[in-house]
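# the sequence and its predicted three-dimensional model are supplied below.
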Amino acid sequence: MRLSFAVIALLLLWVGVAYAFSPNYPMETFKLDLDAPPSERWNHILDRYNASVPYLLKYFKDEFAELEKRLVNQVLGDLHNIIGEELGEEIKGIAKYWNVDVGTILGINLMYEFRKLMGDHHFNITPNSTDSKSVHPPGIFGCVSMVAQDLEGRVLHGRILDWNLPNELRNASFIVEYVSNGSVIFTGINSIAGTIGMPTGISKKGFSLSINERSLGGDLIEDSIDALLLGGAEVVLFARQVLTHARSYDEALDMLNKHYLAAPVYYILAGSKPNEGAVITRDRSILVNLWQLNVSASVPDSWYLLETNYDHWKSPVPYDNRRMYGVKYLKQLGQNVGASMAGLLDVLFTWPLRNQFTMEVILMNPKAYIVQAFQVFNVTTQSPFYVH
């Protein structure tokens, strides 16, 4: 059915107003002691989110097909060799503390490879368009990550994480300060209680990192699991390893460029020095493209990089042009405002970058080691755009 321009305009107005007034709250912060036994180190955080367990179990039951559950069991059979003993013990410890099946917790931690993180489809209605191709079958948008350098050479890092989670699970995201020998080594944003990977984080070593989905999490789901079984790093868990072990922006860049992964991904990196910013486009085994900040007064709009869920050198699909809107908003503000904490946060909270599937809005300053993270709740769950 072809929607008229008037109908599309009314829907956009209604949903846009709902976004503007949908609630968002700063996230709670916890400390995680890396010197504690791996099987116990999450317990004090898990206790805070006991009420989320029934919703987490329901999500796993409803969203994971039987084939996917069988693939989880393949990984579970060799858990320590595949993700390492330390992280394997963390997953087992979470399952034990909540008294749930280890396979469920593992499955939740493999959501990127199972295409559950950010979803199976992207969706948009392009404003001011009567083209029926601009209306796509319901799904979700995906993620936005951007780095922007101000006039003083400071680099900021903003990100939006979209995930089609019910509101009952959106309040299960939180900030984690990872502590070793009594000192914080990095801060991560945990998207849902029960997961141990870090899709977003900032290191004391002067860099920040975020993940955007590429090619809907990879090719066939089985390919991602095969890659895991052959030694490929789980994408989100590897981000945590980089935040834990990289000693500089350059070392983080090198690790993200070279390591064998279980699925294609975009890693977005920002540093504490001028021109330290990159969008790293990865296939499983190779670096596909390295797009780096190279700010020059003679090159217009060279002060930012913006990545959604499509290779930056290609045109996005017509029903999901968040890139165009993000670039438009940054250009309107200009470097003086757009590369400030307030300006970049304003861009992140503007539709369609922030939309009905947005569950996190995060802003990081690697040089000053500042992170601001907000939970976003959906007030349009009964809209025609919502996918149960």
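Arrived safely. Residues are numbered from 1 along each chain as shown.
# every contact and neighbour count from this point should use C-alpha atoms.
Fine.
# residue 349 contacts residue 361, correct?
Yes: between residue 349 and residue 361 there is a contact at 7.4 Å, judged by CA atoms under 8 Å.
# use this one as the comparison:
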Amino acid sequence: MDIPVVFTLSSLYILAILCCCSQGQSPPYEAECVEGKYPPPSSRRVKEYVVNLDLPGKERWKHVAAEKKQEIKNILASFKKYIYDFGGIAAEIWYLIDLLGPAIVDVLPQPFQDEIRGISDVTGIEIGEVTLYNIFYEIFTVCTSIVAQDSNGTLYHARNLDFGLFMGWDPKNRTWEITELLRPAIVNLDFQRGGKTVFKSVNYAGYVGILTAISPGKFTLTMNERFTLDGGYIGIINLILTGKGTWMGFLTRATMEKAESFKEARAMLTSTQMIAPAYFILAGNTSGQACVITRNREVNGTDTWWMKEAGGWYVLETNYDHWSKPLFVDDRRTPANKCMKKLTQKGVGIPGIFDVLSSRPVLNKLTTYTALMQVNQGHLETWLQYCPDPCFPW
């Protein structure tokens, strides 16, 4: 089997990083704590759309899908090329996704079945591919989430969403192909019933689940991927064999629609069997009400790490269990903690946290956006992020 050139080049670059670290040399970037990065240029602010939950599922996403049709097609075309470059069974799997798409979507819960059908109708993309688009975020994301409390007890919740590792390294521009294609597809969404906001979120257009969201006045939520051997592929097989398990994005969407409080949201996120493990970073509307929920696929083994246990005024999660050391080539946690401590509790606010999330290597080549939330004000703002060289590839 021929090895794709993009994979070979990205692998060589990563091997170079590993060699530097194993020989005690510094990787080709400098950890930093930047200041004065907020606000970014207005051109980087993400546009907001309304999703009307009173409409039938097939009608809800028409305007977003129509406006972002080409962006969604570009993402899937790149992902498809990446799969076909491997040939063999990988290409056959994609063929089966196209062939069995209608049957695959039939096993999803409502309203997600109809919403995905509606997106497929508007974009003209095969329904199996739209379904795949709605589940592969459970497998490939790396992120940094922070909940911090200012000196008055006000909570701020923010996150970087990084996506595209190993998916097409462009040696000329030194970027990840999927990461570059995802940025134009980022949208802010205001989910409404009866003309009133139920919750707000940040999504890649065409994705109906939730990775970043705020229920105004109630709680905020972000999801970070958790890498374990008991991962998403095993969960998918278990779902096929037993019918047990919930897609992470559908669980978070249901939580945002149904939970009326931090307590109810926490109960939903800790008591539902999942297809893939995850970290849920959850914050409420009162001082100290913030935690990281570390989830297995099964409900057993769930760990809740509270802000007061993390140091009192903030809690920070990347993609590693808080009781374990991060992978030495992907230690965003130590620089992020360093920058938070430099910021101090007095500096907590939208500008200060944005600076922390704009500091390399918390900001890296995979970072697509930074979202900033304040629950009491119902505030959500999202900015496209870029990391010019020198910058770590993940």
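Good, I have the coordinates. All of these numbers come straight from a predicted model, not from anything done at the bench.
# quick revisit: of residue 349 and residue 361 of structure 1, give the one with the bigger neighbour count.
Neighbour totals were compared for residue 349 of structure 1 and residue 361, and residue 361 leads with 24 against 18 (other CA atoms under 10 Å).
# and that one? What does it align with in structure 2?
For residue 361 of structure 1, the aligned position in structure 2 is residue 370, judged by TM-score structural alignment.
# tell me the residue in structure 1 aligned with residue 60 of structure 2.
Aligned by TM-score structural alignment, residue 60 of structure 2 pairs with residue 41 of structure 1.
# what's around that match, how many residues?
For residue 41 of structure 1, the neighbour count with other CA under 10 Å is 18.
# how about it, what does it touch?
32, 33, 34, 90 (CA atoms under 8 Å, 6 or more residues apart in numbering).
# JSON lines for those residues, including secondary structure and distance to residue 356 of structure 1?
Formatted as JSON lines, these follow (DSSP: H, G, I helix; E, B strand; the rest coil; distance: CA to CA, whole Å):
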{"residue": "32", "secondary structure": "strand", "distance to residue 356 of structure 1": "31"}
{"residue": "33", "secondary structure": "strand", "distance to residue 356 of structure 1": "35"}
{"residue": "34", "secondary structure": "coil", "distance to residue 356 of structure 1": "36"}
{"residue": "90", "secondary structure": "helix", "distance to residue 356 of structure 1": "32"}
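# of those, which ones are shared with structure 2?
Of the contacts of residue 41 of structure 1, the contacts whose aligned counterparts also meet in structure 2 (both residues aligned by TM-score structural alignment, their matches' CA atoms under 8 Å) are 32, 33, 34, 90.
# now the strands for the stretch 151-300 of structure 2?
Using DSSP state E, counting those that start in this stretch, the strands of the stretch 151-300 of structure 2 run over 155-163, 169-170, 175-176, 186-193, 196-204, 212-215, 219-225, 278-283, 290-295.
# please identify the most buried of these.
With neighbours taken as mean count of other CA atoms under 10 Å, the strands of the stretch 151-300 of structure 2 reach their highest mean count in strand 219-225, at a mean of 30.
# give the aligned range of it in structure 1.
Aligned using TM-score structural alignment, strand 219-225 of structure 2 spans residues 207-213 in structure 1.
# do the same with stretch 108-128 of structure 2
Under TM-score structural alignment, the match for stretch 108-128 of structure 2 is residues 83-103.
# reformat the strands of the stretch 151-300 of structure 2 as a markdown table; add distance to residue 17 of structure 2.
Below are those laid out as a markdown table (distance: least, CA to CA, whole Å):
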| stretch | distance to residue 17 of structure 2 |
| --- | --- |
| strand 155-163 | 19 |
| strand 169-170 | 15 |
| strand 175-176 | 16 |
| strand 186-193 | 30 |
| strand 196-204 | 30 |
| strand 212-215 | 31 |
| strand 219-225 | 23 |
| strand 278-283 | 27 |
| strand 290-295 | 29 |
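# quick one on the thing from earlier: am I right that the match of residue 60 of structure 2 sits in a helix?
No: Residue 41 of structure 1 sits outside any helix when classified using DSSP: H, G, I helix; E, B strand; the rest coil, being coil.
# I'd like to know how far it sits from residue 89 of structure 1.
The gap separating residue 41 of structure 1 from residue 89 of structure 1 is 10 Å, by CA to CA, to the nearest Å.
# what does residue 267 of structure 1 give?
Distance from residue 267 of structure 1 to residue 89 of structure 1, by CA to CA: 26 Å.
# ditto for residue 291 of structure 1
36 Å.
# of those two, who's got more company?
residue 89 (18 against 14).
# what's the neighbour count on the closest residue to that one other than its chain neighbours?
Distance criterion CA to CA, 6 or more residues apart in numbering; nearest residue to residue 89 of structure 1, sequence neighbours excluded, is residue 39 at 5.1 Å. By other CA under 10 Å, the residues close to residue 39 of structure 1 number 19.
# and the strands in the stretch 251-388 of structure 1, which stretches?
Ranges of strands in the stretch 251-388 of structure 1, per DSSP E, counting those that start in this stretch, are 265-271, 277-282, 287-292, 304-307, 358-365, 370-376.
# can you redo these as a markdown table, where the extra columns are distance to residue 149 of structure 1?
A markdown table is the format used below for these (distance: least, CA to CA, whole Å):
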| stretch | distance to residue 149 of structure 1 |
| --- | --- |
| strand 265-271 | 10 |
| strand 277-282 | 9 |
| strand 287-292 | 12 |
| strand 304-307 | 6 |
| strand 358-365 | 10 |
| strand 370-376 | 15 |
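# between the ones you listed, which one is nearest to residue 24 of structure 1?
strand 370-376 (4.3 Å; CA to CA).
# which residues in structure 2 does the closest one align to?
Mapping strand 370-376 of structure 1 onto structure 2 (TM-score structural alignment) gives residues 379-385.
# what residue of structure 2 matches up with residue 333 of structure 1?
Under TM-score structural alignment, residue 333 of structure 1 pairs with residue 343 in structure 2.
# what of residue 184 of structure 1?
So residue 184 of structure 1 corresponds to residue 197, using TM-score structural alignment.
# now do the contacts for the nearest residue to its match once chain neighbours are set aside.
Excluding the flanking residues, the one nearest residue 197 of structure 2 by CA to CA, 6+ apart is residue 191, at 5.8 Å. Counting by CA under 8 Å, 6+ apart, residue 191 of structure 2 touches 50, 51, 52, 53, 197, 198, 199, 200, 201.
# ok, the match of residue 361 of structure 1 to residue 103 of structure 2 distance?
Applying CA to CA, the value for residue 370 of structure 2 to residue 103 of structure 2 is 36 Å.
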